[in-house]
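*Asks:* need the 3D shape of this:
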Amino acid sequence: MTSLDYEFLRKFLKERSGLDLSSDKQYLVESRLIPLARRAGFPGIAELVQKLRSGSDALTSEVVEAMTTNETFFFRDKVPFDHLRETVLPALIRARGSRRSLRIWSAASSTGQEPYSIAMCLKEFAPALTGWRVEIVATDLSQGVLEKSRAGIFSQFEVQRGLPIQMLVKHFTQVGELWQLNADIRAMVQHRQLNLLQDFSHLGLFDVIFCRNVLIYFDQATKAGVFDRLARALEPDGVLTLGAAESVVGISDAFRPYPERRGLYRPNADRTAQAGAAAVMPHALKVVASGAR
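*Replies:* The predicted model follows:
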């Protein structure tokens, strides 16, 4: 792969997925795209790049998916799910008692282990949530991983990674050498394809957003933009959960840390108020000007 081809791919991937590759990751691109090029009938990456330059939408999706990391497992890192059970859900159940509804978004859901882990946590609160409308929305850039997630079928290796044996027995059915999540858990999760670089206001407001282990691949400016949009997608008392290696500190003032709960954040009320005032100001000026006439 030539340096020009690599620079094209770096820019191409950043624009379409947010992936910010450093100048020394050429080996990674080659290892993931050479097999794709051969499957597509190209002798090498140079021909693949030429096709991308011509604007092939189908190939664009395949290249982005090939370069996107989909590493995940059930109850990954454990602590965020302990926070969900012990702190976040009890507080939200008290706060949402009058409206009796709860919305949770898994914003980089991959093959489904995260949103289904959330669903299993919510099952533990079934008595308190009787009669509530509970939604879990799972989104990902890759249509392929969403299809796998919808099926809810996992290998022995996948269910052994992070899933307590009692939950495997309770929520899964063995199908040959595979394991399928029971229908009641699968029905709790809605799947939608989504690019976090684009507007996602159509999803509405959420009480909890899990956006873990995806922003680490973005540059600072891209992260800041995503944080701003995530803040607008959260209820004022909602909670954002980031990955263990991620933080808003030094990147965005759209969030403030959740007290004594590492990795959890709340929308910054002062920032929200300022944004609201800024939004109202042009309208107010317009009314004054109209009255002056």
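*Asks:* contacts, neighbours, all on C-alpha from now
*Replies:* Will do.
*Asks:* which helix or strand contains Tyr265?
*Replies:* Per DSSP states H and E, Tyr265 falls inside strand 264-267.
*Asks:* spit out the contact partners of Arg271.
*Replies:* 253-254 (C-alpha atoms under 8 Å, 6 or more residues apart in numbering).
*Asks:* just Leu181 next, same as before
*Replies:* Residues in contact with Leu181 (C-alpha under 8 Å, 6+ apart) are 152-153, 171-173.
*Asks:* please tell me how far it sits from Val159.
*Replies:* 10 Å (C-alpha to C-alpha, to the nearest Å).
*Asks:* which ones among the contacts of Leu181 lie within helices?
*Replies:* Among the contacts of Leu181, DSSP state H puts His171 in helices.
*Asks:* show me which of the contacts of Leu181 are buried.
*Replies:* 152-153, 171-172 (16 or more other C-alpha atoms under 10 Å).
*Asks:* who's in contact with Arg232?
*Replies:* By C-alpha under 8 Å, 6+ apart, Arg232 lies in contact with 201, 205.
*Asks:* following up with a second sequence; could you model it the same way so I can compare the two?
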Amino acid sequence: MNPAEYDYLRQFLKSRSGLVLSNEKQYLIESRLLPVARKAGLQSIAALVAKLKEPRETALAESVVEAMTTNESFFYRDKTPFEHFTQMMMPELLKSRASSKKIRIWCAAASTGQEPYTLAMCLKEMERQLVGWRIEILGTDISNEVLDRAKAGTYTQFEVQRGLPIQLLLKYFTQQGESWTIAPELRAMVQWRKFNLLDSFASFGQFDIVFCRNVLIYFDQATKVDILGRISKIMAPDGYLVLGAAETVVGLTDAFKPAPDRRGLYVPAAAIPQAAPRFSALAGAATRV
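*Replies:* Model (predicted):
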């Protein structure tokens, strides 16, 4: 792969998915895209680049983007966001949404589904408090392949051992040989949709909670600013944004502010003056589920 071909692929991936690759990632492109090229009957990265330049090669373009997307996920990943969800976000929303009895949650870049299904398990554990409520969970990802896996809800022994407590595994999964499949009632709690974060959010409506974890790290600053700005426009005024441990809104947008004493949790900036007392009151609280 020559420099011109590498530069083309970098620009192609950035424009299609927002993924930013440094000058030292040639090996990554070659290792991931050579199998894509050969599956398409092409013998080299050069041939793949030439094919991608043909305007009608949409299927090949999608395969290239999917091959380069990082799909790392596991149940209860980092633990803290799910403690925030059960101990603070849901109790607060159950109060503020008491009249509508409706809460909408979006998991962006949901990969193979562990994050949305973790939220579904959290909600199932509090189902006595949710009688009569409508809770919507939307999981989106740019990759058809991982969405198909998420919809199936079937995971390997290794995948269910990563972060999932054994009691929840036995309670909500059925073993099938060396695989485990999540219960149908939990699969029914999550809706799935293919979606590119570079596209418009206009059709989504308003969300009370947005999980957008461990995906902004792959974008440049301008793309992060754009995505966060558009998330703020579909967020309820008293909603919650959850980012990954290595991500922040600081220095990127004034639309969100960190929630006091809640690592990785952000709220619309306008909510801070009215909401400050509730954060301090809840700092040591725990909700039984």
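*Asks:* sorry, back to before: looking at the contacts of Leu181 of structure 1, spot the one nearest Ala279 of structure 1.
*Replies:* Here the nearest of the contacts of Leu181 of structure 1 to Ala279 of structure 1, counting by C-alpha to C-alpha, is Gly152; it sits at 43.0 Å.
*Asks:* wait, isn't the closest one in contact with Met188?
*Replies:* No. Counting by C-alpha atoms under 8 Å, Gly152 of structure 1 stays clear of Met188, with 11.7 Å between them.
*Asks:* can you tell me which of the buried ones among the contacts of Leu181 of structure 1 is nearest Arg100 of structure 1?
*Replies:* Using C-alpha to C-alpha, His171 is the member of those that lies nearest Arg100 of structure 1, at 24.9 Å.
*Asks:* wait, the closest one touches Arg186, no?
*Replies:* No. When contacts are counted by C-alpha under 8 Å, His171 of structure 1 is not listed as touching Arg186 (9.8 Å).
*Asks:* could you give me the buried positions within stretch 69-87 of structure 2?
*Replies:* Neighbour-count burial for stretch 69-87 of structure 2, counted by 16+ other C-alpha under 10 Å, picks out 69, 71, 73-77, 81-87.
*Asks:* can you put these in a markdown table and add distance to Ala255 of structure 2 and secondary structure?
*Replies:* As requested, the buried residues of stretch 69-87 of structure 2 are exported to a markdown table (distance: C-alpha to C-alpha, whole Å; DSSP: H, G, I helix; E, B strand; the rest coil):
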| residue | distance to Ala255 of structure 2 | secondary structure |
| --- | --- | --- |
| Thr69 | 28 | coil |
| Asn71 | 28 | coil |
| Ser73 | 27 | coil |
| Phe74 | 29 | coil |
| Phe75 | 29 | coil |
| Tyr76 | 27 | coil |
| Arg77 | 26 | coil |
| Pro81 | 20 | helix |
| Phe82 | 23 | helix |
| Glu83 | 24 | helix |
| His84 | 20 | helix |
| Phe85 | 21 | helix |
| Thr86 | 24 | helix |
| Gln87 | 24 | helix |
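*Asks:* which helix in structure 1 runs the most residues?
*Replies:* Longest helix of structure 1, by residue count under DSSP H: helix 269-292.
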